[in-house]
Every structure is written in C-alpha cells, then in structure tokens.
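# Need coordinates for the below:
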Amino acid sequence: MASAQLDVDHELKIQSTIHDLYGKRHALSNNNSQPNTVESPHQSMPVRDVPHPKPVNPPQAAPIVQFKPSPFYKQISEVLQPSCITNSKSKMAHSKNFTFLLTHHQREVLCKDRVQVQSMIRQSPKNHTQIQLRFCKLETSCEQPDALPPHLTVKVNNVSVVLPNFIPPTKAGMEPRRPNRPLNITNLCRHSSSGQNTLEVRYSSSDHEEYCVTVNVVKQLFAEDLLQKLKSQPVLSAATTRYRIKEKLKRDLDSDVSTTNLKLSLRCPLGKMRILTPIRGCKCTHIQCFDALLYIRMNERKPTWSCPVCDKLAEFTSLVIDGLFIEILNESDSDEIDFTDDGNWNSSKNVTETLIVGTPIKPIALDLSRTALKIKPASEKKRSEPDVIDLTCDSSDDDSPIEVASSNQNSGSENVLDDITMSVSSSAAHDKLAKTFGHSVAIPNI
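Sure, this is the predicted structure:
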C-alpha cells in the first residue's frame, strides 16, 4: 500500500510539472502572436491596449528681434523686451497694451543722473540717462533699424507721447512720414518701486507690416563723446595711404592715358573749412578725407551716415582716422596738395586773379573838325536822313538867319552839331524862299 501511494504521488508531481511547462510554453506563443493578452499557467485574462500619450511640444517662444545699436545711445539695461504689437484680429488697425516696472538698479541710475542734471545749472548735461522707447519692423534675419509705424499714437500712463514732426514729402502723392528715431519717455514713467507703468500703442497700416516695441534704460552720448571715442581707436598708418595713392597713380602700360598726379583738398566738403580730424570710411575707395566732428554732428541731427564724397554708407563703426593727412595738416598751410606717383606730396600753388576796383579810364580824344564829322565808320550802314529846314520863324524877322538842324546827331559826341549853322546860297533856294514868304529873304554869308 505504501509503495502504491508513492507511485501515485510521483505521477501527480510529474503531471503537475508537465502542466506547468505546457502553460509556460502556451503563454509564450500567445505573447508572440497576440501581444495584447497575457495568459498564466492556470488562467489567462485578456488585457486591453492602452494608448501611450504623445509627447507634447513646448510652446514656441516669440521671435527675438535685435535692434540695431545707435552710436549716440549706450544701453544700460532692458525694461521691456522686444514685443510684437500686431493684432491678428484686424488687418489694418492694431493696438496693444503693455506693463513694465523699473528695477532697483534702474531707479538708482536714473535718480543719480537726475541729481547731476540739477546741479548743472544752464549747462547741457553729458551722458544723460533716459528711458527710451524704440520701434522697428518684425524681422529676425538681421539687426533692424528704428522704424516708426504709420499713424502711430503712444500713451504712457494715459499721457500721450510727443512724436517727431512730419517730414515734408519729396514727391507729389507721397504720404508724409515721421523721422525714425527713439522716443524719450523718462518724464512720463513712474520711478517708484510700487509704481507700475502702462504702455498703450496704436497704429494703422495698409501694407500689412508687423512692428515691435521695446523699452530700455540708455545713456545718451554727444558728438564730442563720439569724437573722443574715435580718437582712442587705432589710426590708419601713413604707409597704407601712400600705397593706395601709388596704386591709383600706377601707370598702365596698355593704356595711352595715365595720371601722374593727384590733387586733394584740405578743406572739408561739408563745411568748406579746414579739416581738423581727417576721417574716411573703410569701404570708401577715394583718398579724400572729411572732418570728423562736422560729420558726426550732421548725423546727430539727421542720421543718414552717408559719405559726403562718394555717398556710400559710412557708419560710425567703419570710420578711421588717416595718419598721412594728419602729417600733411601739421606741415602744410595750403588748402590743396598734389600727390605724385611715388607717394610724395607738394603744396599746390593757388593762382588767383586780382581785380583793382576804381581804376581810372583813359579819356578818348574827339576830333570835332568838319573833316572828322563827315567820316563815318564802315559798320554804320544806316541811311542818313535829310536835313530839316525850320520855317516856323516869324516873317517879320527879316534879318535873322535861317538855322538848319540836322536830325542825324551823334549822341556819343554830346550833340556837337547843335551850335553849327548852315547857310543857303544857291539862287534856287533864294527863289523858293521868296515865293514862300512873298518877299526877298536876306541870307547872310558865313
């Protein structure tokens, strides 16, 4: 009996092991064919397919617009980052509101500058710090210059900002536009720590252009400051300028015409005054220089940065001082110089014509003789008019001679024939006068 019981237990264990192996194998086959179901050795239960969540992309940030830096303003900190002011709901009219708050550092810089300005009575403040408002077109490919939207109205804390005056149109039919320059809103902002500032911008455009706005704390620079900054930069060597002059005056063997000298002026083409600091643009191909201070002051009023010699773009960062012209200005007192093909220079001699005012005119002698009066110039082809006999005198004056006045009086000889009398001695004239007056007329002989 005991051996029989052992055989039964052994058989049951073998069957259990076979069943487990079968279940495991069956579960593996189901996983390969049906991945959505899981089956255990004892019981298999279907499992539903749960969809995996798709990765959510982070929201894209607004395009960052880079404003073109101005040499007359040095940025200290940013108050309001460049933001788009275009309203997608309307195609023409756009408006948007912004809020900004000054930091402790910005308030400290503005307060310090205000104290310095108040201490300088009736003097122009240097390095004036201000809160500046700038506009530009929404373009991320390159740095954007200042561009005011058309039909713009700006309010800071519900107070309108004074915009630049309109520029008169150069052509008929053109719409007047304002000069593109930054706006100073320092006096309209609240400088306290708890004072929040509001900015309201409105504009309308028919060309569907998109614009951006930004607010910064900047330090204003003047023409004298930029001149000192320019002088601190490296000076173009005189050898480099001489080499360029030699290349310009280099003789071309294939050409019949060659230039042997080059004449340059030491007067600025802007103010027609003698150059003090000679500068030239890096992209300019000419040798002629112009004065640095006059050029910077001109662009301070109207920033075009156009070379007065060749009209090419000559920005402040591309200006360079010419060392050869500095040597010439220190050594020469002339207004013009001549360069030769070997790179040397000579003072040009100015040839002037002197006109003496009040020079006496030599009198012309006039010959009033009868022979001279009868001679007439060959160029005078006018036919002389006949002499006129004055017969209006009273008939009772028998003894008075008859005067014959010539109508061909020479105005240049001051009527020299007015005092000359002519006599009539022919018999025919005597008979004619007798018939006219009814009696004989005595004609005296001269």
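
# hey, let's count contacts and neighbours off CA atoms from now on
Noted.

# Identify the residue nearest the geometric centre of this protein.
residue 304 (2.7 Å; C-alpha atoms, centre = their mean).

# Which secondary structure state is assigned to residue 57?
coil (DSSP: H, G, I helix; E, B strand; the rest coil).

# Then the one 3 residues further on?
Classification of residue 60 by three-state DSSP places it in coil.

# To what extent is residue 129 buried, counted in neighbours?
Counted with other C-alpha atoms under 10 Å, the neighbours of residue 129 add up to 25.

# for residue 281, that is, sorry about that
If you count neighbours by other C-alpha under 10 Å, residue 281 ends up with 22.

# How about it: what's its closest non-neighbour residue?
Leaving out its chain neighbours, the residue that sits closest to residue 281 by C-alpha to C-alpha, 6 or more residues apart in numbering is residue 319, at 4.7 Å.

# who touches that neighbour in this structure?
Counting by C-alpha atoms under 8 Å, 6 or more residues apart in numbering, residue 319 touches 230, 279-282.

# Separate out the buried members of those.
Neighbour-count burial (16 or more other C-alpha atoms under 10 Å) applied to the contacts of residue 319 gives 230, 279-281.

# any chance of the residues you listed in a markdown table, with secondary structure too?
As requested, these are exported to a markdown table (three-state DSSP):
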| residue | secondary structure |
| --- | --- |
| 230 | helix |
| 279 | strand |
| 280 | strand |
| 281 | strand |
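
# ok, which stretches of the stretch 51-200 of the chain are helices?
104-119 (DSSP state H, counting those that start in this stretch).

# can you pull out the strands in it?
Applying DSSP state E, counting those that start in this stretch to the stretch 51-200 of the chain gives strands spanning 73-84, 93-100, 129-137, 153-156, 159-160, 183-184, 197-204.

# Which strands or helices does the fourth one pack on?
Taking 3 or more C-alpha pairs under 8 Å, 6 or more residues apart in numbering; DSSP states H and E as the contact definition, the neighbouring helices and strands of strand 153-156 are strand 197-204.

# ok, the nearest residue to residue 186 once chain neighbours are set aside - contacts?
The shortest distance from residue 186 to any non-neighbouring residue, by C-alpha to C-alpha, 6+ apart, is to residue 131 (4.8 Å). Contacts for residue 131 (C-alpha under 8 Å, 6+ apart) come out as 184-186, 215-218.

# And residue 131, how far from residue 434?
Separation of residue 131 from residue 434 (C-alpha to C-alpha, to the nearest Å) stands at 113 Å.

# same question, residue 138
Where residue 434 is concerned, residue 138 sits at a distance of 112 Å (C-alpha to C-alpha).

# more crowded one of those two?
Counted by other C-alpha under 10 Å, residue 138 and residue 434 do not tie: residue 138 has more neighbours, with 21 against 14.

# what comes into contact with stretch 288-305?
72, 222-224, 226-227, 264-271, 275-280, 308-309, 313-316, 322, 325.

# Please generate a structure for the following sequence too, so the two can be compared:
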Amino acid sequence: MDNTQQVDDLVDELMVLKVVELKALIRDLKFLVANAIRTATRKADMCRNIAYLMIRSKRQTVIAAVNDYMPSGHHFVLQHDTVWPARRAPNATTTTTSTTITPELSSRAAGGATTSSMITTTTSFKPTPFYSSVQRLAGPLICPIVSNTCLIRTLMFTLTEAQVSLLQSHQIRVFCAACPSDPSDFAPRPLEFPQVSELHINNNKQISAQQLRGIKNSPGTVHAANITQWIDHAGSNQVQLIYAKTQKQYVVTVELVKVHPVEELIQQMTMNQSVTKEDILASFREQQANADIQLEFETLSLKCPLSCSRITLPCRSRNCRHAQCFDGVAYMKMNEQTPTWKCPVCNCPIPFQDLIVDGFFADILANSSESIQSVRINSTGELQHEFTVKEESDDDQEQESTLSTPLLSSSGATEQSLPTTTTTPTTTSTLPTNSNNNRPVVMVDLTLSDQE
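Have a look, this model is predicted:
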C-alpha cells in the first residue's frame, strides 16, 4: 500500500473525531510513547500526526489507544505490519488472531450509551447493598495484560437531561474487575482494580492507586470509584484508567447507580431479616443435640466488638454458630467504607443477605440495664448471670457490688440470679504493685549515656 495513500486513508477516518477528542488522544499518546508525537493546532494536522505515529510505531497498544476514541464503525486494525481502517482492510471479513486485543475490544462509548462495536460480554460485577446499577454509561472495555509498559483505557460519555436530574439520589461510579480465566465462567466478579492504576476524570481530577486498592490487594474489598462530583453535566466526559504490570485482563465500565443509604438498609433488615427469640432458642437446642462437645454456658458481651459501645441492633450471620452478636449499624457503616463483609466475632464471611437481627439477643438488651456489660447463658439459652462494673468518677477506691436482680429466663418467667461480685480496678496507679514486696520502684533513665 502506498504510504501517502495509507496516511490519507487514516486521516479520513480520524477526521470524524472532534478537536477536543483529538487533543485528548494526543495527550494519551504522548504519555504512551514518551512524547513521540508532535502537537498541532489545526484539526487536519492533528489527524496527520496521529496517522504517522500509528504507521511508524506499528504497536498494537497505540492502535488500541486510538480506537478508544473512535466511534462505532470507525476503527483501525494492524495486519502484517500495516495499519488499515477496519472497513478497508484486506481481511476485513475475517477475524484476526495475531494481535493482543481486537478492535472491538477497544472501541469507546459516547452519547450516554454503549456502541455496537463494544464487546458483548457476560462479565458482571458482584452486587453490593449500598448501590445498584441503573444504566451503563460507557463500556465495557477490556484492559489487556501489560508487563513492561503502561496502558490507557478511555471511556467517554455524555449525560442526558434525564440522567442529570437523577444525580440528587444517584451516583456515577467506575466499575472494574478481573476477567474470568475460563470464558464459560459467568459468575459475578468481585470489584478489583489493577494493583498499579490511576483514574483520571476530565483531565482535572486524579484518583490514586492507593484509593483504588483493596485490603491486602484482595478482590472485593474496594468499592466502585465514585466520580460524580467531577462530572460535566452538559458536555462530554472522559474517564481514563491508566494501569501497568498486570498478569490478568480486566474489564472496566462507567455506570449510573442508585444509592441505598445505611438507614434504608437497616430498615430493610429489621423488616425482612429478623429472627424471633423462640426460633433462636430452638436453634440453640438443635445445635446442642447435634454437637459432639456440650457447652455448659457461654458469656455474651453486650458491647459491640466494632464500636466498643452498647449494641443497639443485635446482628450476626444466620450461618454463625456462636450466640454473640455485634451492632448492625456499626457493621454496615464499616462496610460502607471498606467492604470486608467478615464477622467481627469469628471472621467468617457475612454478605448482607445472610445477616439476621437476633430476637433473643434483643430481648436480653431490652431487659438489662445500661450498667450491665455481659451476661451468661446456659446451653439451652437460659440466662444465668449478669455482670457489671460499677464506675465511680469521684472515688478511686476499689468498689465491690453484689447484684441480685430478677432476670428473664427463656420461658419469660423471672428467676433470682446468683449473687456475683465484681471489682472495679482503680485508675490512679499506672505501675503494677506487689503485695508481697513493698520495695520502692526504681526508675532508670535509658536516655543517659554510659559516660554520665
């Protein structure tokens, strides 16, 4: 193919882009090829410089970066070291397998909808109770494996008036997940960004890799990136995922989501996921009947292991075998920040749908004063003892309190608890004392040198 004719053909395809899109594309290419492209002010010159770069580099990553900006039906292919407009390529009707990423995988979405040249992927993301997808604005884009360089994947979209009106209760988020290694694996994928990655929104906001990284790089421990506040409501929006050093492919999309606040989720749990006291006690008896080791009693703390304050909404997993609960509000707020979804008592996974509101624990809370910190129940769930620490702010002496309060048994009848004695430790002394040794404590200053 004549070089001049080849350049003209590529320029003709590139002319469909707007000037603002060409400028953004040139910025991406400069980042990708270390400033190996000249800048220009005229649209035709911009297109010509991009065409020259594609011909000279003969790199699939460059072709993919250009294709990210091209609308449906206007993309490029690299065949036998020659760059062609896809519709004019000699083998345009056949599928090439020599390239790392096909043109269909690198097309972009514009105008608020996914273009027909996008991949048709069955990859879906694991749902979260905090937001649900309403409409896909851009993508999906495949992010191929890169080792010695970085790659830029660009998604573009424009909001409609109807979409803008929803932003009071909705958000725009960037979703990303690893592609399944098995094409027949249609299971929803946990959210996960490449370990070395950044998000750039409209060239004026950057979300760093630290904000996109989950706990110990574990999939599913990061939320989709919220970019709502940096979106242009009237014009075109550009979202760029810049990443490097990956060992697997990723898929990325931009989606309009409806937000579900914690208060709404708590109300849903209370209405639909509550288990009565009687059902809880029946499960205790069933567990004990099937257990190899019989437990005589279990001590339950009325303080949440997450918030360290008194439990207000006692929750646990329907699959957990312990009776200890945690505060449902604290658990949901913690996962709203970082989605670990692990039981704070036994560390087992607890997705939202497996949470229950424990009616038995709620009954204990309702019939225990604020001073009660823990209770003891027997193997059938009957209440045996209540324990408290009496705090005196004006007296540093050790206090002893004997409790003898009527308690509720599992049948609802009151019974007299056994007297229990608890001790409040004094807070005036910060050094341990020994009753058998009254020698004074010698303080040694370790900051002194040997010569002093």
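
# TM-score for this pair?
Here the TM-score for the pair of chains, by TM-score structural alignment, normalised by the length of the first structure, is 0.54; 277 aligned residues with a C-alpha RMSD of 3.8 Å.

# if we can go back for a sec, if I line the two up, what does the residue nearest to the centre of the first structure land on in the second structure?
In the second structure, the residue paired with residue 304 of the first structure is residue 340, using TM-score structural alignment.

# about what we covered before: just among the contacts of residue 131 of the first structure, which is most surrounded?
If you rank the contacts of residue 131 of the first structure by neighbour count (other C-alpha under 10 Å), residue 217 sits at the top with 25 neighbours.

# Which residue comes closest to it once chain neighbours are left out?
Nearest non-adjacent residue to residue 217 of the first structure, counting by C-alpha to C-alpha, 6+ apart: residue 131, 4.6 Å away.

# Pull up the gap between the nearest residue to residue 22 of the second structure once chain neighbours are set aside and residue 3 of the second structure, please.
Counting by C-alpha to C-alpha, 6+ apart, residue 46 is the residue found nearest to residue 22 of the second structure once chain neighbours are left out, at 6.9 Å. The spacing between residue 46 of the second structure and residue 3 of the second structure, counted by C-alpha to C-alpha, is 18 Å.

# the more surrounded of the two?
More crowded of residue 46 of the second structure and residue 3, by other C-alpha under 10 Å: residue 46, with 22 against 11.

# Checking that one next. Helix, strand or coil?
Assignment for residue 46 of the second structure (three-state DSSP): helix.

# I'd assumed residue 24 was in contact with it.
No. Using C-alpha atoms under 8 Å, residue 46 of the second structure is not in contact with residue 24; the gap is 11.0 Å.

# coming back round to it: would you write out the ChimeraX command that picks the buried residues out of the contacts of stretch 288-305 of the first structure?
To isolate in ChimeraX the members of those that are buried, counting by 16+ other C-alpha under 10 Å, one can use:
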select :72,222,223,226,264,265,266,267,268,269,275,276,277,278,279,280,308,309,313,314,315,316,322,325
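
# So which of the contacts of stretch 288-305 of the first structure sit within strands?
Judged by DSSP state E, the contacts of stretch 288-305 of the first structure include 264-265, 278-280 as members of strands.

# Out of those residues, flag the one nearest to residue 86 of the first structure.
Among these, residue 280 lies closest to residue 86 of the first structure (C-alpha to C-alpha), at 40.8 Å.

# After alignment, which residue of the second structure pairs with that closest one?
Aligned by TM-score structural alignment, residue 280 of the first structure pairs with residue 316 of the second structure.

# In this structure that match contacts residue 357, no?
Yes. Taking C-alpha under 8 Å as the definition, residue 316 of the second structure is a contact partner of residue 357 at 7.0 Å.

# The residue mapped onto residue 292 of the first structure from the second structure and residue 7 of the second structure, how far apart?
Using TM-score structural alignment, the equivalent of residue 292 of the first structure in the second structure is residue 328. Distance of residue 328 of the second structure to residue 7 of the second structure, computed by C-alpha to C-alpha: 63 Å.

# Give me the more crowded residue out of these two.
Taking other C-alpha under 10 Å, residue 328 of the second structure and residue 7 do not tie; residue 328 has more neighbours (24 against 20).

# ok, then the element right after the helix or strand harbouring residue 372 of the first structure?
Assigned by DSSP states H and E, residue 372 of the first structure belongs to helix 370-374. Using DSSP H and E, the helix or strand that directly follows helix 370-374 of the first structure along the chain is strand 388-389.

# Using a markdown table, please lay out the buried ones among the contacts of residue 319 of the first structure together with distance to residue 169 of the first structure.
As requested, those are exported to a markdown table (distance: C-alpha to C-alpha, whole Å):
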| residue | distance to residue 169 of the first structure |
| --- | --- |
| 230 | 35 |
| 279 | 32 |
| 280 | 31 |
| 281 | 30 |
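
# ok, back up a step: most tightly surrounded among the strands of the stretch 51-200 of the first structure?
Burial of the strands of the stretch 51-200 of the first structure is given as mean neighbour count (mean count of other C-alpha atoms under 10 Å); strand 129-137 ranks first at a mean of 22.

# what's the angle from that one to strand 73-84?
Here the directions of strand 129-137 of the first structure and strand 73-84 differ by 40 degrees (axes from the mean of the first three to the mean of the last three C-alpha atoms, to 10 degrees).

# quick one, strand 129-137 of the first structure and helix 104-119 angle?
120 degrees.

# Filter the contacts of residue 131 of the first structure by whether they're kept in the second structure.
Contacts conserved in the second structure for the contacts of residue 131 of the first structure, using both residues aligned by TM-score structural alignment, their matches' C-alpha atoms under 8 Å: 184-186, 215-218.

# Mind picking the two most distant members of these?
Taking C-alpha to C-alpha as the measure, these span a maximum distance of 11.5 Å, between 185 and 218.

# Identify the contacts common to those two.
Common contact partners of residue 185 of the first structure and residue 218 (C-alpha under 8 Å, 6+ apart): 130-132.

# I'd like those residues as JSON lines, with distance to residue 329 of the first structure appended.
Shown next, in JSON lines, are those (distance: C-alpha to C-alpha, whole Å):
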{"residue": "130", "distance to residue 329 of the first structure": "39"}
{"residue": "131", "distance to residue 329 of the first structure": "42"}
{"residue": "132", "distance to residue 329 of the first structure": "41"}
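
# Map residue 354 of the second structure onto the first structure.
Matched to the first structure by TM-score structural alignment, residue 354 of the second structure sits across from residue 318.

# Could you report the neighbour count for its match?
Neighbours around residue 318 of the first structure, by other C-alpha under 10 Å: 12.
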